[in-house]
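Student: Sequence and predicted model, in that order:
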Amino acid sequence: MISVAEARARILAAFSPLPAETVALPDGLGRVLAEPVSARLTQPPFDAAAMDGWAVRAGDIAAATVDAPVLLRRIGESAAGHAFPGSVGRGEAVRIFTGAPVPDGADAVVMQEDCSADDASVRVGRAVVAGRFIRQAGFDFAAGQELLPKGRRLTARDIALAAGGNVPWLSVHRRPRIAILATGDEIALPGDPLGPSQIVSTNALGLCALVATQGGMAHNLGIAKDTADSVAAMAAGAVGCDLLVTTGGAAHGDYDLVRDVLADRGVTLDVQAVAMRPGKALMFGRAGTVPLLGLPGNPVSTGVTALLFLRPILRLLQGLPADEGLPAVRARLTEPLRANDHREDYLRATLSVGADGMPVVTPFARQDSAITSLYAKADCLIPRSPHAVAEAAGAMVTVLTLNEGAPCL
């Protein structure tokens, strides 16, 4: 067996970012930029009013007060989308609305609350300095300015910013195509009739969901039976994908056929077992032109190894840093932990807030890798290094938060 760190290094070394493709801006949500986005215009493209009020020359109203307002001649109006066509001269004012272009000659805006007006004139009851309530051209960004960097996963806010920069198309990394193959006579699809010795298949659907939340496209190949022909035939459906992920059949039991079937067909394995719990029966290699990641069959083992190995692969393929793992926080144990053995352990646990406002973590009493209900309830993992010493209740430990939800929100 090799360590988790060595397994990750070997696996990730086999991948590089996928090529770029061009997509329309509305289709960019959640995608990762292959090229930076630069503004195609200046925003705002003109000096614009930041308030509803009156566009004036600051020098004309330098002496204005509530008790001694300055009288200006009203010469027109500037509204958003409808600029005043003339120029503001001495003793003149233009009614202006938020976002409207500031007319030539004007250098300040007085809020409407500080003025009173009729059809011909406006009385200004407060002095303002030049530039007051004016957003200068380029106040937000200038044409040619980089708005979004290469390697950024686009959020809804990013889409809005690109739109403001008049950018209709984006260069993004192609979404990873991930083939998922479950194996075993003992599993059936949800809703299908169950035989007397069968259980419902959960791993493939969970993996497909994880791939989707991380920006990939999952292709569920179905369930292969425990025969060499079935495993080989269904695995062939991964041709054209960027990765084949199998679940189950990676151990050394009489019915664990994935390893042997693929080996008979020229698959080379760089990883065959990892010193971790859950998830020792993990393998990685290449099936022809398609990389192969074989995950264990127990559902919690599948979930944990997918987070530790599949998730960084998906990130790397999309041009993101693969070494940015699950977000880590420090938390206080509510229960003691026993000393660990030679395998790296990942205990399922829940996070909460203690009476003092500090994060506290509670490991589940049962850590069996078949208990899916507790894995769904978990919101963090407590990683424990090989031969870690016992920890008392109250000790501070590092926990990995399980926030594998949709990244584009």
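Tutor: Here it is on my side, so go on. Numbering: from 1, shown residues only.
Student: contacts, neighbours, all on C-alpha from now
Tutor: Fine.
Student: Which parts of stretch 202-213 count as buried, going by neighbours?
Tutor: For stretch 202-213, the neighbour count (16 or more other C-alpha atoms under 10 Å) marks 202, 203, 204, 205, 207, 208, 209, 210, 211, 212, 213 as buried.
Student: err, stretch 345-355, not the other one
Tutor: Quick answer for stretch 345-355 (16+ other C-alpha under 10 Å): 345, 346, 347, 348, 349, 350, 351.
Student: Also stretch 241-251?
Tutor: Residues of stretch 241-251 classed as buried: 241, 242, 243, 244, 245, 246, 247, 248, 249, 250, 251 (neighbour count, 16+ other C-alpha under 10 Å).
Student: just stretch 22-32 next, same as before
Tutor: 23, 25, 28, 29, 30, 31, 32.
Student: now do the same end-to-end measure for it.
Tutor: Taking C-alpha to C-alpha, to the nearest Å, stretch 22-32 runs 11 Å from one end to the other.
Student: Let me see the residues that make contact with it.
Tutor: Applying C-alpha atoms under 8 Å, 6 or more residues apart in numbering, the external contacts of stretch 22-32 come out as 150-156, 159, 162-163, 167-173, 175, 215, 318-320, 407-409.
Student: Next up, a structure to set beside the first:
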Amino acid sequence: MALLPVSDALGRLLNGAAPITRIETIGLHEAMGRVLAQDLKARLTHPAFDNSAMDGYAGRHDDFAVVGTELALIGESAAGRGFPGHVGPGQVVRIFTGAPVPSGADTVLIQEDAETLADGRIRTTFAPGQGRHIRPKGQDFAEGDTVLRAGDLLDAGRLTVAAGMNYPELPVLVRPKVAILATGDELLPPGSVPGPDQIIASNTYGVAAIARDNGADVIDLGIVRDDRAAIAAAVAKAQAAGADVLVTLGGASVGDHDLVQSTLVESGMKLDFWQIAMRPGKPLMVGTLAGMTVLGLPGNPVSSLVCALLFLEPLLRHLGSLPSRDRNTKAKTATALPANDKRQDYVRARLVRDEDGSLRAETFARQDSSMMQVFAQSDCLIIRPPHAPAADAGATCDIMILRQPVA
């Protein structure tokens, strides 16, 4: 089978997965980062009344037109406790920020522009324009206005306006549900004492972190031994839990001990493709099983993480209607790079920001896909396209950001 280019593989993966349309209603405190499922119309007008934008004195513009005018102070309007009377000629009401503008008043004179007299009067020291420092009723939105739209990503500003529109709960799209299944007789959970032929299973935790970082809920199916019945039972558990995506870790190739792919096919999976023209991560599998997308990641930790970033991250953002995340930018390579072969290479590297603000990528000498420490120390992956010619130190290269450099 010919190796599939990375871009073609990603396109086929996304084209075969429909965005989630299921809706749930959640409280405002839980809605940060969620995607609004329906347009929201304001349930009230805001502000509900003309109110003062400043502390000062509410009165008639005609009385404020001449500097030095003395006016009678007849009452007070505070937030939540407005002045019940009417402001007539020659009168003002002491007013505070957010308080209702009393009947008869059309302008606010800020307190710094008034002199308080001993007999309960004030003298103006400035002539404000008509309507100055008054927030008119409905300035923000009116009842019935569509303020937020379906598909909006809820952030601090959008949650604030939703609350202001009098919504205690919001309709949002259901998060994608990802079931993660690690397979292998050699695997033990962290905290175990491995035998001579065993290793600690680590991939689940990094892949789960990537899934959660992209808006998914995670179901950890644990570690399953290399046994068809056990693998089939775990797959059935993912289906019963309503998983939108099943991620398998290891065993997706076609060796004598790689049972995941064949077991899934026997369970009804339609295999779309496997084997990608990339390094690390060649044995990646994609299929569908009764509406559930199946993504089989390689068993080597670095291969698993690189494939999760390249395929699982955009898949989840597509399913969850989240804006795409662009990790790609350019840097200069700190060392010479050899010519590449037919597979797209993702080279682990540190990033250094030079004094002029440009990025420089320093590759690690060891690039083995089992080396978790190297990946953990990497800030980026240098992307080397298939058949890329050799590049000298200082050449511009494409990179995929893992984390921003400290300095």
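Tutor: In hand now; what should we look at? Just so you know, these numbers come straight off a predicted model, no measurement behind them.
Student: Show me the buried residues of stretch 241-251 of structure 1 that map onto strands.
Tutor: Judged by DSSP state E, the buried residues of stretch 241-251 of structure 1 include 243, 244, 245, 246, 247 as members of strands.
Student: what does the longest helix seen in structure 1 contact?
Tutor: Assignment by DSSP state H gives helix 203-213 as the longest helix of structure 1. Outside helix 203-213 of structure 1, the residues that touch it by C-alpha under 8 Å, 6+ apart are 178, 180-182, 217-220, 222, 247, 297, 299, 302-303, 306, 311, 314, 404-407.
Student: in the stretch 251-400 of structure 1, which spans are strands?
Tutor: Using DSSP state E, counting those that start in this stretch, the strands of the stretch 251-400 of structure 1 run over 268-271, 276-277, 283-287, 290-295, 328-333, 344-353, 359-363, 380-384, 396-401.
Student: Out of those strands, which one sits most buried?
Tutor: Greatest average neighbour count among the strands of the stretch 251-400 of structure 1 goes to strand 290-295 (a mean of 24), per mean count of other C-alpha atoms under 10 Å.
Student: Relative to the whole chain's centre, how far out is that one?
Tutor: Taking the mean of its C-alpha atoms, strand 290-295 of structure 1 sits 24 Å from the chain's own mean (C-alpha atoms, centre = their mean, to the nearest Å).
Student: got the angle between it and strand 243-247?
Tutor: Between strand 290-295 of structure 1 and strand 243-247, the angle comes out at 20 degrees (axes from the mean of the first three to the mean of the last three C-alpha atoms, to 10 degrees).
Student: contact partners of strand 290-295 of structure 1?
Tutor: 238-248, 250, 279, 281-286, 301-302, 305-306, 310.
Student: Now the buried members of the contacts of helix 203-213 of structure 1.
Tutor: Buried, going by 16+ other C-alpha under 10 Å: 178, 180-182, 217-220, 222, 247, 297, 299, 302-303, 306, 311, 314, 404, 407, out of those.
Student: Distance check, residue 116 of structure 2 against residue 85 of structure 2.
Tutor: Taking C-alpha to C-alpha, one finds residue 116 of structure 2 at 22 Å from residue 85 of structure 2.
Student: next one: residue 346 of structure 2
Tutor: 74 Å.
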